[in-house]
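S.K.: attaching a predicted model along with its sequence, questions to come.
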Amino acid sequence: MKQNAMSMAIALVLSVSSSVSFAAPAAPQSASQSKFKDIPPFIIERGLIVLDKKPGPKGMTAWVVTSGKGTDPAVMFTSPNGDIAVAGVIWDTKTGKVLSGGYLPDAKTPASDASANKSTTGASEKGIHPAALSINTMRGFLDGKPRPADQLLYVIFDPTCPVCHDLYKRLRPYVANNSISVKWLPVVVLGKTDADRAKSMDSVAAAFNMKNDAAAINALFSDNRPTGGKPDKSIVADLIKNEVFLRSSYKGNAELGQVAVPTAYFFTNAGEPVLLKAGDPAVLKQILQDIKK
């Protein structure tokens, strides 16, 4: 199968006008955020609370937001005309300088979001591809032993996707013998009705509430998925972030055709990021052969 080189999204970009499968219920503006003018509907519709507004890099606007009391603030950037929203790390491709740092309260240095990787990778970040550090900050489930971010296989999946279930089963012996470790990144993009998608979100939320990642992902791929998760705004926001990454990576690789799950992301020994549709059993052979070890 032909390998598709990927210019992996360093920042997670979403056209506000594009279709998103789900969204958090809209929240009324609080008195604290009513003072900010021109808050994008994209932010308001997701129930995010604006804490601050600042000039961003390259003419963007930086919005310091939170999903509610007790949650850490995050930064979202919007383009000058407001049609693009970015959540993630933004680098200057010429200098390698991080442009998205320094906007959060008490931020001392412009640092990437890579610090969130330590509990997942269990390894130093030195010399790791920036795109690997970026995708590894996305919320998911580690399946297998901890590895550096650029040695993980990342799979975006929907818990109701039969092909995703098949890929999970085919990966079992390779995870068991430590040939590979997978970070499963959930999305909710399938389902005929809103009720179907709400049920999937409930299952993902229940899995996130489990203490053991391996047990959680196994439960999601079982015949009786977990229930009672009651997804909060932060989980909804994380699912949206995963979906944004999925859709934006296909926009940069038109030859792949329609957005699909499961989609696999990995890095080669040469440090090249690769994106593949992972539904074909032959793809797994290619991944096992080419993934960085």
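M.R.: Thanks, I have the structure now.

S.K.: from here on, just use CA atoms for contacts and neighbour counts.
M.R.: Fine.

S.K.: burial measure for Thr121, as a count.
M.R.: The number of residues packed near Thr121 is 21, by other CA atoms under 10 Å.

S.K.: ok, it touching Pro146?
M.R.: Yes - here Thr121 reaches Pro146: they are 4.8 Å apart, a contact under CA atoms under 8 Å.

S.K.: buried set for stretch 210-223?
M.R.: For stretch 210-223, the buried set under the neighbour-count rule, 16 or more other CA atoms under 10 Å, comprises 213, 216-221.

S.K.: straight-line length of that stretch, end to end?
M.R.: With CA to CA, to the nearest Å as the measure, the first residue of stretch 210-223 is 17 Å from its last.

S.K.: quick revisit: which of the buried residues of stretch 210-223 sits closest to Val64?
M.R.: The shortest distance between Val64 and any of the buried residues of stretch 210-223, using CA to CA, involves Asp213 and amounts to 29.8 Å.

S.K.: before we go on, here's another structure to hold up against the first:
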Amino acid sequence: MENSTMKHLFQRHPLRSALTTGALLTAAAALSLNAQAEHPDAVQNLVDRGIEISETYPAPGGMTGYVGEMQGSPIAFYLTSDGEHVILGPMLSATGENLTEHKIQTLVMGPKHAKAWEKLENSHWLLDGDPSAPTVVYTFTDPNCPYCHRFSEAARPWVDAGQVQLRHVLVGILKADSLPKAATILDADNPQQALLANQEQYGGGGIDVDTAAVDRQREKVEQNTRMMRSLGLHATPSTYYRDADGQVRMQQGMPRPAELQKVMGSVSP
């Protein structure tokens, strides 16, 4: 009888029904958000200081692990079992294994870099190498960057062997003529050859600027630069690659020899 009466009331007042349902859904959503926002005081203190929590997980010793970011940098901490204290930093096992690093990579940096990879695929990149090469590497490149030049030279054995396709995302951040040079390279009949020419002529100032090309390609370079900034990167080269497990990783600066092999996916040909 009661269900019948309620149904009758809603049929007589459809607007009231919609408003009531909407109010209930809004209240439920608010309760859900409040529940998500609640943290123990020790954790909330860190949140109030600017830490953005990405994930939590059960940690050894009855603790709760937290991973997230602060000002674009990854951070990890642990809430003690009594819920009253937090411990900042990595956790090591009895054998010295860093138990925190893997969590940061899989729960924070991995997803973050995977999103960056999608943006890079749709950016205005320039190919150096065979487009069918099995290993794809994206690198932010400024035409005036000496370390970008060195990185391209170091990657040459893999590129020439057809193992790596190096996708340069040209930006203009270092000097006043960085953007004009990047635009000139992008606008060339053979951009790959123009990029190599700029690298070969680096000691003498690089490629000559084509002012008409700058007008045509300026927006593409500016879009690449804005994307780089949005990813929290401020230096070139900044390079994205996939590791042996297929996880997207990022290397800032000129890689050391051991790091270079990881970026290229193999030892030098």
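M.R.: Ah, there it is. Computed from a predicted model, the values in this text were never measured in an experiment.

S.K.: let's see which of the buried residues of stretch 210-223 of structure 1 end up in strands.
M.R.: Mapping the buried residues of stretch 210-223 of structure 1 onto strands (DSSP state E) picks out no residues; all lie outside.

S.K.: following the longest helix that structure 1 contains, which helix or strand comes up?
M.R.: Of all the segments of type helix in structure 1, defined by DSSP state H, the longest one is helix 233-251. For helix 233-251 of structure 1, the succeeding helix or strand toward the C-terminus, using DSSP states H and E, is strand 263-267.

S.K.: so that following strand aligns onto which residues of structure 2?
M.R.: Residues 238-242 of structure 2 are where strand 263-267 of structure 1 aligns, with TM-score structural alignment as the criterion.

S.K.: with stretch 50-58 of structure 1 instead?
M.R.: Residue span in structure 2 matched to stretch 50-58 of structure 1, by TM-score structural alignment: none.

S.K.: mind listing the helices for structure 1?
M.R.: Taking DSSP H as the test, the helices found in structure 1 are 41-45, 118-121, 130-135, 162-176, 194-208, 213-220, 233-251, 281-290.

S.K.: ranges for the helices of the stretch 1-150 of structure 2?
M.R.: Counting by DSSP state H, counting those that start in this stretch, residue ranges of the helices within the stretch 1-150 of structure 2 are 2-12, 14-37, 41-48, 99-104, 110-121, 146-160.

S.K.: could you export these as a markdown table, including distance to Lys181 of structure 2 and mean neighbour count?
M.R.: As requested, the helices of the stretch 1-150 of structure 2 are exported to a markdown table (distance: least, CA to CA, whole Å; neighbours: other CA atoms under 10 Å):
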| stretch | distance to Lys181 of structure 2 | mean neighbour count |
| --- | --- | --- |
| helix 2-12 | 68 | 11 |
| helix 14-37 | 48 | 12 |
| helix 41-48 | 43 | 14 |
| helix 99-104 | 38 | 17 |
| helix 110-121 | 21 | 16 |
| helix 146-160 | 14 | 18 |
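
S.K.: so which of those helices gets nearest Asp215 of structure 2?
M.R.: Using CA to CA and comparing the helices of the stretch 1-150 of structure 2, the one that lies nearest Asp215 of structure 2 is helix 110-121, at 23.0 Å.

S.K.: that closest one vs strand 238-242, what angle?
M.R.: Comparing the axes of helix 110-121 of structure 2 and strand 238-242 via axes from the mean of the first three to the mean of the last three CA atoms, to 10 degrees yields an angle of 110 degrees.

S.K.: helix 110-121 of structure 2 to helix 211-230, inter-axis angle?
M.R.: Going by the same axes, to 10 degrees, helix 110-121 of structure 2 makes 170 degrees with helix 211-230.

S.K.: residues making contact with helix 110-121 of structure 2?
M.R.: Residues lying outside helix 110-121 of structure 2 but in contact with it, judged by CA atoms under 8 Å, 6 or more residues apart in numbering, are 104, 138, 169, 227, 231, 240, 247-250.

S.K.: what about Val163 of structure 1, distance to Lys277 of structure 1?
M.R.: The spacing between Val163 of structure 1 and Lys277 of structure 1, counted by CA to CA, is 11 Å.

S.K.: what residues are shared contacts of those two?
M.R.: Contacts common to Val163 of structure 1 and Lys277, judged by CA under 8 Å, 6+ apart, are 261-262.

S.K.: excluding covalently adjacent residues, which one is nearest to Val65 of structure 1?
M.R.: Beyond its immediate neighbours in the sequence, the residue positioned closest to Val65 of structure 1 (CA to CA, 6 or more residues apart in numbering) is Val50, lying 4.5 Å away.
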